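> based on what follows, work out the 3D shape:
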Amino acid sequence: MTDPQIALLMLGLFIFVIMLGFPIAFTLMAMGIGFGYYAYFDAERMRNIFDNRVFDLFVNQTYSVMANDVLTAIPLFLFMGYIVERANIVERLFDTLSMATRRLPGSMAVAALITCALFATATGIVGAVVTLMGLLALPAMLKARYDERFATGVICAGGTLGILIPPSIMLIVYAAASGVSIVRLYAGALLPGFLLAGMYLIYIVGRAMLNPSLAPQPERRSDSISTGKLMWMLATSFFPLAILILAVLGAILFGLATPSEAAAIGALGGLLLAAAYRALTWQRLQESVYLTVRTTAMVCWLFVGSWTFASVFSYLGGEQVVREFVVGLDLTPLQFLLLAQLIIFLLGWPLEWSEIIIIFVPIFLPLLPLFNIDPLFFGILIALNLQTSFLTPPMAMSAYYLKGIAPPQIRLTQIFAGSLPYVVMVFLTMIVLYVFPDIAYWLPRMFYGR
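Down below sits the predicted model:
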């Protein structure tokens, strides 16, 4: 077998092994070292079994990941998210927004979506947002006689917005994998994120207006709350979290702090917020640190394994084979984008977003110059596309998170049915973004020029 054929065997074997359920990070490292041992084998210079350059490659890649300034922001943002999650703010926030939007059609669903979006943006942890909102908002909506599919779909869709709207951990990972400026990426993703959230809100209000039985209006006694009390509720629940997110994001976008420095500010702000709500206990602090370390370690070892695997794959000529194959298809830029996004959409069923970004997206990145596609624009399309990985059956993880804590009468098929309209809206947003790319480019150009 030639080296390029071995590279393709390496890729095919990796896909087969992960489908069997083996840990992905360690599979990447093992296959990278195993095939790399063959690729770098030099019998003339070999003095002992460990005298092979693949081990130097592995050590260098590990050091590069651990010293990467962009990745430093990940544990800090995660810590902020886990602390905020434990600050007992979500229940108060949902109640406040339910009161503030009570005159809108589908008011509780609107409140649930805004709460999900804000909480997801602060934490970036889809499972935590969907689970917590399923415990708080779903029973309230079901008690108000909301349609089961309508209520569950709102929570599943809203909980995924945090991987798109900055400060998003997914965008940090993409920036590290692609070399795109995280600051420009945050600026570019902001308007598409708001566009998608806005489309969700329009759908919710529109469906509730066309079919009021899906989301009955609350009883009139809910209107008895005074304006002063409502403002106090907003001041003590909505504004603190919103100000924390805006402060972190503003510090990054306006160049006042690097992403890592802004993340540190956010982590400190999360601690102060938890302390202000009297939710900062030693046990919760320990849990937050443990979860932060565990998730960060997973992401970092995925990077180590992926970069080792990719280096060996490229050295064997696999990257050139893929490049020649794509060139031979004679695709237009639109056709390439459609093919790439279709592959990522299908990968979203068996894999997590982190695995897709770290392992498979780098295969597409060297091909972007061939089609004159900006990696920033490509990354935002991916961030939109990955919303569907949490919402599309049969592997819609948001649905499974929600089913795990939903009342027994809620069937998984109902959650799937409620989530599918939001998948359509994700695709519509991607189409709008392709037709009007300035939605992604306007803020980066305004803040940082071309």
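> rest of the way, CA atoms for contacts and neighbours
Fine.
> spatially central residue for the protein, please.
For the chain, the residue lying nearest the average C-alpha position, counting by C-alpha atoms, centre = their mean, turns out to be Ile163 (2.5 Å).
> following up with a second sequence; could you model it the same way so I can compare the two?
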Amino acid sequence: MIGIIMFFTALFMLIIGFPVAFTFAAVSVLFGIIAGFVEILSYAEQGQTLLSLIHDGWVEGISMFDYMPFRIFAIQQSTILMAIPMFIFMGIILQKTGLAEKLLESMGFLFGEIRGGVAISTVLVGTLLAASTGVVGASVVAMGVISLPVMLKYKYNKELATGTICASGTLGQIIPPSIVLIILGDVFQVPVGDLFKAALVPGLTLVGAYILYILILAYLNKDIAPSIPSDPSRGTKKKQVIRALIDIIPSLTLIILVLGSIFEGIATPTESAAVGCFGAVGLALMYKTFSIKIIKEASLEAVKITSMVFAILIGATAFSMVFSYTGGDEIVEKLMLSLPGDDKWGFIIFTMIAILLLGFFIDFIEISYIIIPILLPVAETLGINPVWFAILIAMNLQTSFLTPPFGFSLFYLKGCSPAGVTTGHIYRGVVPFILIQVIILGIVAFYPEIFGMTAQM
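Now for the predicted structure:
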């Protein structure tokens, strides 16, 4: 039971706000020592002093960390994880070129005359940004600064406006190239290209569901998302269409270069990430926003984010090692295999509910590196297709950015919202989109063949 107690101790520390990487590392060392002491105590000889037992327990507990340098070295050699800093760098460069601003302005006026048009354009721009950057914070902030004032100006319902922006910003979690999918590829030890291909149709289905919801809502209530009068200063409709295409084509070109090279087998995800970085710098040159300062700022920010991810990964590696050593994985496996009903579906439903609830409190990185490795042996025992299971988890993790009270997208949007937009507006606004995500998740789970996947290996 030491491993289970360790798990809930780490979870409690995360909830009350301790730094993630240091929490995992400290808890691992503490419970490693406790586990060593308990093992020595169980075999203690008569007459052995308490001090000797404590010393032996300390040595036994610490000795299990002898292999940590080899694990860390293996992490550093992972070619899959090399894609993370490059995709982050690409996204930051694109953010600084003003690409999001150009897309939102053009498409906002292009669809503005339709009821709910600005919200629809926000979803479409969010899709393009997701497929070209995959950085949630950048997408939400960009659309919050540019799109939200426009929607509020034309009397859009605040809940609909904020919910649309938050949901659209999180599309980068499921639409390739996605940092979540790269991390899951490493955890599941499956090709990231296979995950990218499998995630594309579910991601676009989610986009279609968002747009359908906005259209239905605007049709039923004309005041919730009114149309925007055409702006003669922007020229004729034909000129507006041409202007929008000029702003969209660079993004589409970059998406084709990055994803096309992966899907056609021309390049690995790591190599295509390098292509994306090159393309992002090319766009900066094209928009005449390139400077050494931008490169320096983007590099520093990418290093900071990547360092955080790898620090968490190292702490999570120590955690999973101690968890397995203390027999926690065996307890979890027995629990999962004893769930009522069909073994596979009982495990899937329990897993999805658990990840959804954990997403209320902890980040997707911690879930990916701590929770999922505990569940993987059970999934393998049940013969579950790892690609299908990874896509279910990725779609579920996407909701962790939206679920109150700690969804990151909610904080990002609140930080850049006008004074009239409250946290309550944002919380209420994301609820319908969370429900849409859960519905699409259910369809992918029960009807995977629609999306070209199978549930069994």
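> just the TM-score for the two chains, thanks.
Once superposed, chain against chain, the TM-score is 0.91 (TM-score structural alignment, normalised by the length of the first structure); 440 aligned residues with a C-alpha RMSD of 2.5 Å.
> any idea what the residue nearest to the centre of the first structure aligns with in the second structure?
Residue pairing (TM-score structural alignment): Ile163 of the first structure is matched to Gln173 of the second structure.
> and for Ser226 of the first structure?
In the second structure, Ser226 of the first structure lines up with Thr236, judged by TM-score structural alignment.
> same question, Asp69 of the first structure
Under the alignment by TM-score structural alignment, Asp69 of the first structure pairs with Thr79 in the second structure.
> was I right to think its match contacts Pro269?
No. Contact between Thr79 of the second structure and Pro269 fails when scored by C-alpha atoms under 8 Å: they sit 9.2 Å apart.
> counting neighbours around each, name which of these two comes out higher.
Set Thr79 of the second structure next to Pro269 and count neighbours by other C-alpha atoms under 10 Å: Pro269 wins out with 28 against 14.
> check contacts around that one.
Contacts were defined as C-alpha atoms under 8 Å, 6 or more residues apart in numbering; by that measure Pro269 of the second structure touches Ile80, Ala83, Val192, Gly193, Ile262.
> contacting residues for the corresponding residue of the second structure for Cys116 of the first structure?
Cys116 of the first structure maps onto Gly126 in the second structure, with residues paired by TM-score structural alignment. If you count contacts by C-alpha under 8 Å, 6+ apart, Gly126 of the second structure has them with Ser139, Met143, Ser168, Gly169, Leu171.
> before we move on, what about Leu206 of the second structure?
Shown in contact with Leu206 of the second structure (C-alpha under 8 Å, 6+ apart): Ile436, Gln437, Ile440.
> which of those are still contacts in the first structure?
Under the criterion both residues aligned by TM-score structural alignment, their matches' C-alpha atoms under 8 Å, the contacts of Leu206 of the second structure that remain in contact after alignment to the first structure are Ile436, Gln437, Ile440.
> from the residues you listed, which land in helices?
The helices, defined by DSSP state H, take in Ile436, Gln437, Ile440 from these.
> longest helix of the first structure?
The helix spanning the most residues in the first structure, taking DSSP H as the definition, is helix 282-315.
> now do the next helix or strand after it: which elements does it pack against?
For helix 282-315 of the first structure, the succeeding helix or strand toward the C-terminus, using DSSP states H and E, is helix 318-328. The helices and strands touching helix 318-328 of the first structure, judged by 3 or more C-alpha pairs under 8 Å, 6 or more residues apart in numbering; DSSP states H and E, are helix 3-19.
> quick one, the helix it packs on and helix 318-328 angle?
With axes from the mean of the first three to the mean of the last three C-alpha atoms, to 10 degrees applied, the angle from helix 3-19 of the first structure to helix 318-328 works out at 100 degrees.
> from the contact counts, what lies against the helix or strand just after helix 3-19 of the first structure?
In the C-terminal direction, the helix or strand that comes right after helix 3-19 of the first structure (DSSP H and E) is helix 24-39. Applying 3+ C-alpha pairs under 8 Å, 6+ apart, one finds that helix 24-39 of the first structure makes contact with helix 3-19, helix 53-66, helix 282-315.
> distance from the first one to the middle of the chain?
Read it as helix 3-19 of the first structure. Offset of helix 3-19 of the first structure from its chain centre (C-alpha atoms, centre = their mean, to the nearest Å): 27 Å.
> helix 24-39 and that one, what's the angle between them?
Computed by the same axes, to 10 degrees, the angle between helix 3-19 of the first structure and helix 24-39 is 160 degrees.
> before we move on, what about the longest one?
Relative orientation of helix 282-315 of the first structure with respect to helix 24-39: 30 degrees, computed using the same axes, to 10 degrees.
> check the contacts of Gly126 of the second structure against Tyr156 of the second structure and report the nearest one.
Met143 (15.0 Å; C-alpha to C-alpha).
> Tyr277 of the first structure and Ala87 touch, don't they?
Yes. Look at Tyr277 of the first structure against Ala87 with C-alpha under 8 Å: they come within range, at 6.4 Å.
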